[in-house]
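Undergrad: could you look at this predicted model? Sequence included:
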Amino acid sequence: MDTQTWDALVASMKKAYAADLAQGSAPRPVIMPLVRGELVGLIRLRPAEVGQDAVTAIVELSNVAAAAGADEVVLAWDTQNVAAECGLPVVGPAPCLNLVHATKDGHVLHQLPCAYESGDSSPEGRGPVEPRWLSAPGPQPGGELAPPVQAALTYSFTPLDLDHPSPFGVTVLLMEDDGYAVHLTDTFAL
């Protein structure tokens, strides 16, 4: 992936993270598969119950990447949200937007820690929460990942064995039916 694409994905994820916080929502994990440097799209986690369902939902993010034959993926998540939803300990800075860039040969973890600040107050006395980005550690090749995130990366590069004339198309439709928000780029639109 070239630097311009990486920078655009990071900026997009920071903007989405801030928008979720401003709306009072916890940022949900997002996977962005790429094929030969072309972004396939963004797949956002479906609503999930705390515990095993959340773990399964994160792992299932890999389905579109696997069906597309992705050679790279970027997965973004919030440290605290994934830990709370999956019943796991918090590992690493929190709050923190994490982005991992992976290929079948390995991954590099990028952490963007932040502090939450209240925005302008509403008449009720509460304002939206906004991230204030803190100094980020350098990229971490092979950095420690939450187990469901690691599994999602592994399965992203495991070919799906679907007996269907359009494995990519049927996978996208099934993911949407399950509640995942799937936004494909024009190149990969069905």
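TA: The structure has been received and is ready for your questions. Residues are numbered from 1 along each chain as shown.
Undergrad: please make it C-alpha for all contacts and neighbour counts, starting now.
TA: Will do.
Undergrad: max-length helix in the protein?
TA: helix 3-22 (DSSP state H).
Undergrad: quick one: buried residues of the helix or strand where Leu173 lies?
TA: Assigned by DSSP states H and E, Leu173 falls within helix 167-177. Within helix 167-177, the residues scored as buried using 16 or more other CA atoms under 10 Å are 167-172, 175.
Undergrad: for the longest helix of the chain, packing partners?
TA: Packing contacts for helix 3-22, counted by 3 or more CA pairs under 8 Å, 6 or more residues apart in numbering; DSSP states H and E, involve strand 96-103, strand 129-133.
Undergrad: which helix or strand lies directly C-terminal to the first one?
TA: Proceeding N to C from strand 96-103, the next assigned helix or strand is strand 106-118, under DSSP H and E.
Undergrad: next one for the comparison:
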Amino acid sequence: MDGKTWNALVGIAKDTHTELMRQTGTVIPPTLFALKDGQLLGYVRLRGVYVGEDARGGIAEMSTFAAAAAADEIVVAWETQDIAVACDLVPLHPDSAVNVLAASRRRHWVYRYPYAEQQLPGRTEHGQIPCQPRWLPEPPPVDRGELEPSIEALMKFSFEPFDGASDRESAAYWLEEHGYTVRLTNPE
């Protein structure tokens, strides 16, 4: 993947996170972007889940899209504290951050974008307190960095041969039928 694509995907993750915090008081749900030969094939965003096994399984299940599309790279974005709560785990890091994984079959890098929450006035339409991130200095990316178990499973299964849907359109349809948000792109 080239630097322009990488910067665009990180920008999408951070912008989505910022807008969700402002509009709904929530954070970016785990999101997987699948690429092949440097071209974005589309993305899948986690469905609504219950805490614990459902969240862990739901996150890993997003790999269906990348595996069916025969992706050779994935980018995954998630929020540190959110995934720890959803998966009923101790957080890998004590602070809030949007994490972005860049992975291929043989290697992965973990990038962390820490932030402090700044509360905004008022309430969202569902009674949540809106806020916005104040982005903090970024630590250097970590080659083969430690991952939450569900993200590690997502990464592993994204590159495994897939016996189910034979193409990204079929996988997208199946995932949407099960509550995931999926958007396909048309690679050049």
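TA: Great, that's in hand. These numbers come from a predicted model, not from an experiment.
Undergrad: now the TM-score, please.
TA: Superposed pair, TM-score by TM-score structural alignment, normalised by the length of structure 2: 0.92. Supporting alignment: 184 aligned residues with a CA RMSD of 1.8 Å.
Undergrad: picking up where we left off before, for the buried residues of helix 167-177 of structure 1, which one is nearest Asp20 of structure 1?
TA: Lowest distance from Asp20 of structure 1 to the buried residues of helix 167-177 of structure 1 (CA to CA) belongs to Met175, with 21.7 Å.
Undergrad: number of nearby residues for the closest residue to that closest one other than its chain neighbours?
TA: Spatially, and ignoring its direct neighbours in sequence, Met175 of structure 1 is nearest to Val182 (7.5 Å; CA to CA, 6 or more residues apart in numbering). Residues lying near Val182 of structure 1 (other CA atoms under 10 Å) number 20.
Undergrad: and the counterpart of Ser12 of structure 1 in structure 2, how many residues sit next to it?
TA: By TM-score structural alignment, Ser12 of structure 1 lines up with Ile12 in structure 2. A count of nearby residues for Ile12 of structure 2, using other CA under 10 Å, gives 13.
Undergrad: what separation is there between Ile12 of structure 2 and Leu41 of structure 2?
TA: 15 Å (CA to CA, to the nearest Å).
Undergrad: that older thread, tell me the SS of the residue nearest to Met175 of structure 1?
TA: strand (DSSP: H, G, I helix; E, B strand; the rest coil).
Undergrad: and which of the buried residues of helix 167-177 of structure 1 is nearest Tyr17 of structure 1?
TA: Out of the buried residues of helix 167-177 of structure 1, the member with the shortest distance to Tyr17 of structure 1 (by CA to CA) is Met175, at 22.2 Å.
Undergrad: how much space between that closest one and Ala68 of structure 1?
TA: 13 Å.
Undergrad: same check on Gln80 of structure 1?
TA: The gap separating Gln80 of structure 1 from Ala68 of structure 1 is 30 Å, by CA to CA.
Undergrad: go on, Tyr17 of structure 1?
TA: Counting by CA to CA - Tyr17 of structure 1 and Ala68 of structure 1 are separated by 26 Å.
Undergrad: ditto for Asp161 of structure 1
TA: 12 Å.
Undergrad: out of those two, which sits in the busier spot?
TA: Shown here are Asp161 of structure 1 and Ala68; by other CA under 10 Å, Ala68 has more neighbours (22 against 9).
Undergrad: OK, contacts around that one?
TA: Taking CA atoms under 8 Å, 6 or more residues apart in numbering as the criterion, Ala68 of structure 1 is in contact with 35, 40, 168.
Undergrad: pretty sure the first one contacts Gly69?
TA: Yes: Val35 of structure 1 is in contact with Gly69 according to CA atoms under 8 Å; the separation is 6.8 Å.
Undergrad: and these two? which has more neighbours close in?
TA: Under the criterion of other CA under 10 Å, the comparison of Val35 of structure 1 against Gly69 puts Gly69 first, with 19 against 16.
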